[in-house]
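J.: turn this into a model:
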Amino acid sequence: MQSVAAALARLGDLAASPTVSRLANAFAAAGHELALVGGPVRDAFLDRETNDLDFTTDATPDQILAIVKPISDAHWDIGRAFGTIGAKIAGETVEVTTYRTDSYDKTTRKPDVVFGTSLDEDLLRRDFTVNAMALRLPQLTLVDPSGGVDDLLAKVLRTPSSPEISFGDDPLRMMRAVRFTAVLGFSLDAATGEALAQMAESIRMISAERVCEELSKLLRSATPRAGLELMVECGLAALVLPELPALRLEVDEHHHHKDVYQHTLTVVEQAIDYEISRGNLDSPDLIVRLAALFHDVGKPATRRLEPGGVVSFYHHDMVGAKLARKRLRALRFDNDTINAVAVLIELHLRFFGYTEGTWTDSAVRRYVRDAGDQLERLHILTRADVTTRNRRKADRLGFAYDDLERRIAELAEKEQLDAVRPDLDGEAIMGILGISPGRDVGEAYRYLLEQRLDDGPLGVEEATRRLQAWWAGREV
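T.: Purely as a prediction, here's the structure:
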């Protein structure tokens, strides 16, 4: 946390940048107020980098446009109805929004956009005090009507107005509260926490798309665990992500199975660590994190008490994949993300058979084939799924997976394993067998693929011989 003096100095440096100074001077020359607002001001106190430059002004959207046009490389007004004009100035993207004093339709929760004339009034309508600070430009005057600086220093998340009014205006702010506790490492003040629990049900009024966006932002953060735990504690998860609290299975006194809920949160943390340390994916990777979050959601439905008191979860991988598909679809995730997460969940147990005996090359090829373009994510999820405190067991599993990855690399170098295909394509199959396009071609192709997976590259001559023998036997 920066001191107030250090934060103001940092904001002064930002204000002196070509983009901000050019914009501030243009608004001052036009006789209008301008203030840097929200995240950039907050992050100056937290000593965090910020990528957004958001400004607010007493100028109307038409006036904003007239001011930024002469000094911008490009400009756009897609947010004009909400008072926002975007522009690129000195190579940086900025957004400038007219002061607002919105009122909300309590049925649809859509704001009735009303433009205001006061910076203080604009700030007091915002979600949290730490986001309700502004720096007047070019004066470099800090404006903090609701005590955001004090809350930053105390690491407390609080609403500028009463939380009942704030969350009632826009229930999505409850999801934002969850996200900010994780991203900033802050705790909720008592009144905000109580309102969050009492008003959780109102999240049902928010579209799935907006909830999905907030959940995705939470999972992309560096430390989402605290936010996920708060979602469960306050009741939001039961409404938007019920599979997560359902993982809190009763753990018997003899510990016949681990705490699935805590295990899942640990897997999410470890998956993030592997994602970053391996460096083979663009981080943050939402698919890895969703797969880690959902990988065991099939356990509650498949939990069985076996003779001798042992608890089993047979087929929880397949059941979990179906449940994940259903939930992610309800949250309006895109199909590519849904399919990738489902594949990872279906395959996340496959490796554990590797420790029971050395896999054949055929088994390794099938592992790679079934993972497809999700192989690196499967490596991460499988490694992250090891949360045992037994050091010997953890090491054994780690060494086994090291060995599997080594064999995959060796086979890939020798056989181009990342693109396993039969030695004969469809055209060649039709020519050799004298058949037309249809089901028979597909069956022949699959037969040759199985041969390829079992025995590696065959060559055209051997593949042709096997194909003809298979076809002759099939006709009998």
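J.: drop to CA atoms for contacts and neighbour counts, all remaining ones
T.: Noted.
J.: tell me the buried residues in the strand or helix carrying Ala444?
T.: Using DSSP states H and E, Ala444 maps to helix 439-455. By neighbour count with 16 or more other C-alpha atoms under 10 Å, helix 439-455 contains the buried residues Val441, Ala444, Tyr445, Leu448, Leu449, Glu450, Gln451, Arg452, Leu453, Asp454.
J.: what is the nearest of those to Ala191?
T.: Set against Ala191, the nearest of those by C-alpha to C-alpha is Leu453 (61.3 Å).
J.: that closest one against Tyr367, yeah?
T.: No: in this structure, Leu453 is not within contact of Tyr367 by C-alpha atoms under 8 Å, at 10.1 Å.
J.: re earlier: export the buried residues of helix 439-455 as JSON lines, with columns for distance to Ser362.
T.: JSON lines is the format used below for the buried residues of helix 439-455 (distance: C-alpha to C-alpha, whole Å):
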{"residue": "Val441", "distance to Ser362": "23"}
{"residue": "Ala444", "distance to Ser362": "19"}
{"residue": "Tyr445", "distance to Ser362": "17"}
{"residue": "Leu448", "distance to Ser362": "13"}
{"residue": "Leu449", "distance to Ser362": "11"}
{"residue": "Glu450", "distance to Ser362": "9"}
{"residue": "Gln451", "distance to Ser362": "9"}
{"residue": "Arg452", "distance to Ser362": "9"}
{"residue": "Leu453", "distance to Ser362": "5"}
{"residue": "Asp454", "distance to Ser362": "4"}
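J.: another for comparison:
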Amino acid sequence: MRLKDKIKTIPYLGKISSLAKKNSIKVWLVGGALRDMFIKRNGEITDFDFCVDHNTFSLAFKFGKLTKSRMIVLDSEQKSYRVIIKRKDKFYTYDFTRMRGKDLRSDLLSRDFTVNTLALSLNDMPGIKMIDLLGARRDLISKCIKVVDEPVLKDDPLRILRAFSLSCLYGFRIEKRTERLLVKYKKLLSKVSKERINEEIFKILSAKHAYPAVKKMSELFIIDEVIPYITAQRGVHQGAYHHLDVWGHSLDALLRLEALANRRLSKIREIRDYLYKNAAGKHRLIDVIKLAVILHDAGKPFARKIVNKKTIFHTHEKIGADLIDEVYKKLKLSVKEKEILKKLIFWHLRPGYLADQHYPSKRAVYRFFRDTADYGPAVVILSLADWRATRGPLTDVKKRKRHERIMLNLIKKYFEDRKRKPVPKLVDGFDIMKRFKLEPSPLVGKILKKIKEEQALGKIKNKHQAYKFAQMIIMKAYRKT
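T.: Below is the predicted model of the structure:
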């Protein structure tokens, strides 16, 4: 479909045009909607931004009344208003903002990047007249992110991160001069609210290919300004099992994770549904796993020791999990996201220990999924990415292949077990206390936990066997005391 024909399909555009003409108000459709239409981005566009020369409130209010929709005040000082319309089970957002400056050119010069400066005059409708004052079409065709003007980065430093989110979402490159300006003003990111930083970081992580943007942010040392413990990972040597320093390895692991998620794992419906569900609020589990991969070895700089001329990082997974508290504050994560990150980092070495067994026992596998629960597959996937990014001279290729085979089997088992009916509970805490005349205590919980494990492994099949096993545990406990 041609651009002009696409524009004509925008719901209610004609009504806004009529209202503007009737009330002698100049209105332009600007920004993202026109950008996405120009590059023929997949998916329906539902967000529209309008630049209004005066009487912005009046226009937005009348449009809301005409469409029987509610008008929301976004910013009374900046004269910015929103109308949300539900149409055929979809929500369409119309934002009306007072023109910044004396004319359209002044307004466009106050925007972030040239690719967002296309404009369409609604006063000229039904004719479709595209306005391009700053070379938007040229930069869209050449897939180039170019800052409109240097002051816009000082006015809103979040635009530094937005350059990268646009870059990875659209597959665009950042112009060299713009790169230099992003570096020049990177320290101003500390003045941006944590909530806005969070939103932009997750826009980057939600891209199918976030790695190029994260890598470029790393090269420009911009990622260090927004995610804690990146700087500490740089230059930390890991020994002969690794071919990269700690931060280089974490970056490479992100690349490996995206290759897994976008290719092999995406072909399996259960895994695809698991990864792309919302983990906590609006962020998907795959996006949280990407952040976990970036930070999975954050504890290494604080755990590093040289023993017998060998570099070791004993307990780095525990230290790394504890560091997430600071990440939680800095990125304004949800409590659920913090919990997921802590679990993924704390358990990320455990799948490797299972792979060391060649053929992990049923008991070891049971305990792994018991401890990691719903995040077992996420831990396994992180481990896969971690091992794929470990390619030093002492790396055993056969061991890595064995690890991969066992990891894929673990994921398969998790989803197979989910399809089975839950094993019915044979006894509960009251049964145990009544049978053995016990008071409520940690021992009762320990008995139930062990019975559940033996039942899952097929060693206990009825109530009689459960009581017999419980009696054995109680006798051992009393012998110790």
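J.: coming back round to it: same for the helix holding Ala444 of structure 1, what does it pack against?
T.: On a contact count with 3 or more C-alpha pairs under 8 Å, 6 or more residues apart in numbering; DSSP states H and E, helix 439-455 of structure 1 meets helix 361-371, helix 426-433, helix 460-475.
J.: so what does Ile128 of structure 2 match up with in structure 1?
T.: The alignment partner of Ile128 of structure 2 in structure 1, by TM-score structural alignment, is Leu140.
J.: what's near enough to touch its match?
T.: Neighbouring residues of Leu140 of structure 1 by C-alpha atoms under 8 Å, 6 or more residues apart in numbering: Leu11, Gly12, Ala15.
J.: how near is the residue mapped onto the second one from structure 2 to Phe38 of structure 2?
T.: I take that to be Gly12 of structure 1. Residue pairing (TM-score structural alignment): Gly12 of structure 1 is matched to Asp5 of structure 2. Distance, Asp5 of structure 2 to Phe38 of structure 2, using C-alpha to C-alpha, to the nearest Å: 11 Å.
J.: more crowded one of these two?
T.: Taking other C-alpha atoms under 10 Å, Asp5 of structure 2 and Phe38 do not tie; Phe38 has more neighbours (20 against 10).
J.: okay, now Ile324 of structure 2: neighbour count?
T.: Neighbours of Ile324 of structure 2 using other C-alpha under 10 Å come to 25.
J.: the strand or helix carrying it vs structure 1, mean deviation?
T.: Ile324 of structure 2 belongs to helix 316-331 when assigned by DSSP H and E. On superposition with structure 1, the mean distance recorded for helix 316-331 of structure 2 (mean C-alpha distance after the TM-score superposition for structure 1) is 2.0 Å.
J.: residues in contact with that helix?
T.: For helix 316-331 of structure 2, the external contacting residues (C-alpha under 8 Å, 6+ apart) are 194-195, 197-198, 226-228, 295-300, 302-303, 333-335, 338, 341-343, 345-349.
J.: ok and the helix holding Ala444 of structure 1 relative to helix 361-371, angle-wise?
T.: If you take axes from the mean of the first three to the mean of the last three C-alpha atoms, to 10 degrees, helix 439-455 of structure 1 sits at 130 degrees to helix 361-371.
J.: helix 439-455 of structure 1 against structure 2, how far on average?
T.: Taken over the aligned residues, the distance from helix 439-455 of structure 1 to structure 2 averages 4.6 Å (mean C-alpha distance after the TM-score superposition for structure 1).
J.: mapped onto structure 2, which of the contacts of Leu140 of structure 1 hold?
T.: On the basis of both residues aligned by TM-score structural alignment, their matches' C-alpha atoms under 8 Å, what survives of these in structure 2 is Leu11.
J.: possible to save the contacts of Leu140 of structure 1 as TSV with distance to Gly168 of structure 1 and secondary structure?
T.: Compiled in TSV, these are given as follows (distance: C-alpha to C-alpha, whole Å; DSSP: H, G, I helix; E, B strand; the rest coil):
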residue	distance to Gly168 of structure 1	secondary structure
Leu11	33	helix
Gly12	36	helix
Ala15	35	helix
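J.: ok, so of the contacts of Leu140 of structure 1, who is nearest Arg176 of structure 1?
T.: The closest of the contacts of Leu140 of structure 1, once distances to Arg176 of structure 1 are taken by C-alpha to C-alpha, is Leu11, at 24.8 Å.
J.: could you find the closest non-adjacent residue to that closest one?
T.: With sequence-adjacent residues excluded and distances taken as C-alpha to C-alpha, 6 or more residues apart in numbering, Leu11 of structure 1 is closest to Ala44, at 6.5 Å.
J.: can you tell me how far the corresponding residue of structure 2 for that neighbour is from Tyr185 of structure 2?
T.: Aligned by TM-score structural alignment, Ala44 of structure 1 pairs with Met37 of structure 2. Distance, Met37 of structure 2 to Tyr185 of structure 2, using C-alpha to C-alpha: 31 Å.
J.: more crowded one of those two?
T.: Between Met37 of structure 2 and Tyr185, counted using other C-alpha under 10 Å, the more crowded position is Met37 (19 against 15).
J.: contact partners for the more buried one?
T.: By C-alpha under 8 Å, 6+ apart, the residues touching Met37 of structure 2 are Leu3, Lys6, Ile7.
J.: and those, which are buried?
T.: Going by neighbour count (16+ other C-alpha under 10 Å), the contacts of Met37 of structure 2 have Ile7 buried.
J.: Lys88 of structure 1: neighbour count?
T.: Residues near Lys88 of structure 1, counting by other C-alpha under 10 Å, number 18.
J.: and the contacts of the helix or strand it falls within?
T.: For Lys88 of structure 1, the host element (DSSP H and E) is strand 84-89. Contacts of strand 84-89 of structure 1 with the rest of the structure, by C-alpha under 8 Å, 6+ apart, involve 19, 23, 61, 64-65, 68, 71-79, 93-98.
J.: stretch 352-366 of structure 1 too?
T.: Under the contact criterion C-alpha under 8 Å, 6+ apart, stretch 352-366 of structure 1 has outside partners Leu397, Ala400, Leu404, Arg407, Ile408, Leu417, Leu453, Asp454, Asp455, Gly456.
J.: next, format the residues you listed as JSON lines and append distance to Ser216 of structure 1.
T.: Formatted as JSON lines, the contacts of stretch 352-366 of structure 1 follow (distance: C-alpha to C-alpha, whole Å):
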{"residue": "Leu397", "distance to Ser216 of structure 1": "31"}
{"residue": "Ala400", "distance to Ser216 of structure 1": "33"}
{"residue": "Leu404", "distance to Ser216 of structure 1": "32"}
{"residue": "Arg407", "distance to Ser216 of structure 1": "35"}
{"residue": "Ile408", "distance to Ser216 of structure 1": "32"}
{"residue": "Leu417", "distance to Ser216 of structure 1": "33"}
{"residue": "Leu453", "distance to Ser216 of structure 1": "37"}
{"residue": "Asp454", "distance to Ser216 of structure 1": "40"}
{"residue": "Asp455", "distance to Ser216 of structure 1": "43"}
{"residue": "Gly456", "distance to Ser216 of structure 1": "41"}
